[in-house]
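Trainee: Provided below are the primary sequence and the corresponding predicted coordinates.
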Amino acid sequence: MIRTAMTIAAAMMFAAPALAEDWDFVLVNNTGKPIKAVEISPGGAGTWVANKVEPEMKREGATGPGKRMTVHFDKGTGCKYDIKATFADDTSAVWSGINVCDNAYVTVNYANGTPTFKAS
């Protein structure tokens, strides 16, 4: 009886879908505007998921220019992600194709009105 229960439990573990991994990176706001919300999506998918906000970010309400925040998310199968920032003035911008597997810091900014980033 115990052996049967153990066999069933082992089979269920292998049949269960893989769970997403918790990942994070540091986002440096170099846009010149306060960021009030960050969402992340697998590259090109457009399925935005809100950043799992840290308690201090909830208290501050926005990440000002030159400030940093940690972006927490469930990593799927790939490494390339898009980041969407909503600013305090309710405008937003998207930075695409950021490799979050190989980079711990992502600095977002604008170059001639176009969203650009530097990852390191």
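Mentor: Looks like it came in fine. Numbers count the residues shown, from 1 in each chain.
Trainee: From now on I want contacts and neighbour counts done on CA atoms only, so please keep to that.
Mentor: OK.
Trainee: Quick check: closest non-adjacent residue to residue 44.
Mentor: residue 82 (7.0 Å; Cα to Cα, 6 or more residues apart in numbering).
Trainee: cool, and residue 34?
Mentor: Distances taken as Cα to Cα, 6+ apart place residue 64 nearest to residue 34, at 4.1 Å, with adjacent residues excluded.
Trainee: With residue 35 instead?
Mentor: For residue 35, the spatially nearest residue (Cα to Cα, 6+ apart) is residue 87, at 4.3 Å.
Trainee: Now do the buried residues in the helix or strand where residue 108 lies.
Mentor: Assigned by DSSP states H and E, residue 108 belongs to strand 105-111. In terms of neighbour count (16 or more other Cα atoms under 10 Å), strand 105-111 has its buried residues at 105, 106, 107, 108, 109.
Trainee: Second structure for comparison follows:
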Amino acid sequence: MTSIFAKGAAAVAALFLLHGAALAGQQDFTIANETGYALKHIYVSESANEKWDEDILGRDVLDDGEEFELSFDKAEKTCKWDMKVIYDDGESAVWQNLNLCKISKLTLRWNKNTGVTSASIE
């Protein structure tokens, strides 16, 4: 199978579901949306990359209360990744230098008092 996050390869959300445990990369993780709002776009790119890779959700939306599992190719060695989410109203949040080799789940929450989206790491 084609690697979803191989260097230079386009991310295709449909292929995430096709990866089996035997092909799992050490960077595999789950995004849980507990923001209260839908996420329209999610981008994940190597930290050293100056541009965002393609939207991993494609045409889908990650609704509040839903989770999305990201799978990497078993051969992928990079641990440090950046992630950007964009809400359906255009607001966004960015996290840099996420060590995906040590993260199994990111739970996203929005704080209405501060207007900040945070990510709890498991």
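Mentor: Nice, thanks for sending it over. The structure displayed is predicted, hence computed values, not measured ones.
Trainee: Tell me how the two chains score on TM-score.
Mentor: With the length set by TM-score structural alignment, normalised by the length of structure 1, the two chains reach a TM-score of 0.62; 97 aligned residues with a Cα RMSD of 2.9 Å.
Trainee: coming back round to it: show me what contacts the residue nearest to residue 34 of structure 1?
Mentor: Counting by Cα atoms under 8 Å, 6 or more residues apart in numbering, residue 64 of structure 1 touches 29, 32, 33, 34, 35.
Trainee: what's the burial count for residue 83 of structure 2?
Mentor: The local packing of residue 83 of structure 2 (other Cα atoms under 10 Å) involves 18 other residues.
Trainee: do residue 85 of structure 2 as well
Mentor: 20.
Trainee: How about residue 80 of structure 2?
Mentor: Neighbours of residue 80 of structure 2 (other Cα under 10 Å): 17.
Trainee: Same question for residue 11 of structure 1.
Mentor: Neighbours around residue 11 of structure 1, by other Cα under 10 Å: 11.
Trainee: for structure 1, what spans make up the helices?
Mentor: For structure 1, helices defined by DSSP state H occupy the ranges 2-15, 55-60.
Trainee: Dump these into JSON lines; add distance to residue 96 of structure 1 as well.
Mentor: Converted to JSON lines, the helices of structure 1 look like this (distance: least, Cα to Cα, whole Å):
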{"stretch": "helix 2-15", "distance to residue 96 of structure 1": "34"}
{"stretch": "helix 55-60", "distance to residue 96 of structure 1": "24"}
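Trainee: So for residue 78 of structure 1, which of the ones you listed sits nearest?
Mentor: Closest approach to residue 78 of structure 1 among these is made by helix 2-15 (21.8 Å; Cα to Cα).
Trainee: Look up how far residue 19 of structure 1 lies from the closest residue to residue 107 of structure 1 other than its chain neighbours.
Mentor: Computed as Cα to Cα, 6+ apart, the closest residue to residue 107 of structure 1 that is not its neighbour in sequence is residue 28, at 4.4 Å. Counting by Cα to Cα, to the nearest Å, the gap from residue 28 of structure 1 to residue 19 of structure 1 is 28 Å.
Trainee: Could you do residue 77 of structure 1 as well?
Mentor: The spacing between residue 77 of structure 1 and residue 19 of structure 1, counted by Cα to Cα, is 10 Å.
Trainee: Repeat that for residue 61 of structure 1.
Mentor: Counting by Cα to Cα - residue 61 of structure 1 and residue 19 of structure 1 are separated by 30 Å.
Trainee: same check, this time on residue 111 of structure 1
Mentor: Relative to residue 19 of structure 1, residue 111 of structure 1 is positioned 38 Å away (Cα to Cα).
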